[in-house]
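Novice: What follows is a predicted protein model with its sequence.
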Amino acid sequence: MSADRAIASHSWAVACWEKAELREALTGCDRILNDEFSDYPEKSLYAIGIVDEAKKL
């Protein structure tokens, strides 16, 4: 594989990953704003990756 092709391939993979990460973040925000986690303490939603990692505590 040529260097140019490897760079283009890597750039495409990173762009796809970033879009998936953004999609997960926006979905999580939507779920929070729609009160799906209203019975969770606020601290369980702080500094987590995706909202599915939240714990009811």
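Specialist: Thanks, I have the structure now. Residues are numbered from 1 along each chain as shown.
Novice: Could you use CA atoms for every contact and neighbour count after this?
Specialist: Will do.
Novice: what about the helices in this structure?
Specialist: Counting by DSSP state H, the chain has helices at residues 3-33.
Novice: and Pro6, how many residues sit next to it?
Specialist: Residue 6: Ala, not Pro. Burial measure for Ala6: 11 neighbouring residues, criterion other Cα atoms under 10 Å.
Novice: second one coming, line it up with the first:
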Amino acid sequence: MTGIGVVVSLVLLCAPGLSRVLESIAFRIRAAGRAELLRAAQEADGGRPARKRGRHG
């Protein structure tokens, strides 16, 4: 196989896993953006800033 054939084969083998990783990253970015918008809206409405809540709430 040529070098290009090997690369194409590897890409095809890794495509399902890679797409899951990319979807996960995109989900996290969207969730962080929504959380930031909610925090900003709450502060703009005169509410006190949202408390950072970790695992233990």
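Specialist: Yes, it's here. This structure is a prediction, so every number in the text was calculated from the model and none was measured.
Novice: Just give the TM-score of the two.
Specialist: The TM-score (TM-score structural alignment, normalised by the length of structure 1) is 0.63; 41 aligned residues with a Cα RMSD of 1.8 Å.
Novice: distance of Ala26 of structure 2 from Ser19 of structure 2?
Specialist: To Ser19 of structure 2, Ala26 of structure 2 is 10 Å away according to Cα to Cα, to the nearest Å.
Novice: and what of Arg48 of structure 2?
Specialist: Separation of Arg48 of structure 2 from Ser19 of structure 2 (Cα to Cα): 39 Å.
Novice: Give me the common contacts of Ala26 and Ser19 of structure 2.
Specialist: Shared contacts of Ala26 of structure 2 and Ser19 (Cα atoms under 8 Å, 6 or more residues apart in numbering): none.
Novice: doesn't Lys52 make contact with Arg39 of structure 2?
Specialist: No. The pair Arg39 of structure 2 / Lys52 is not scored as a contact, 10.3 Å apart, by Cα atoms under 8 Å.
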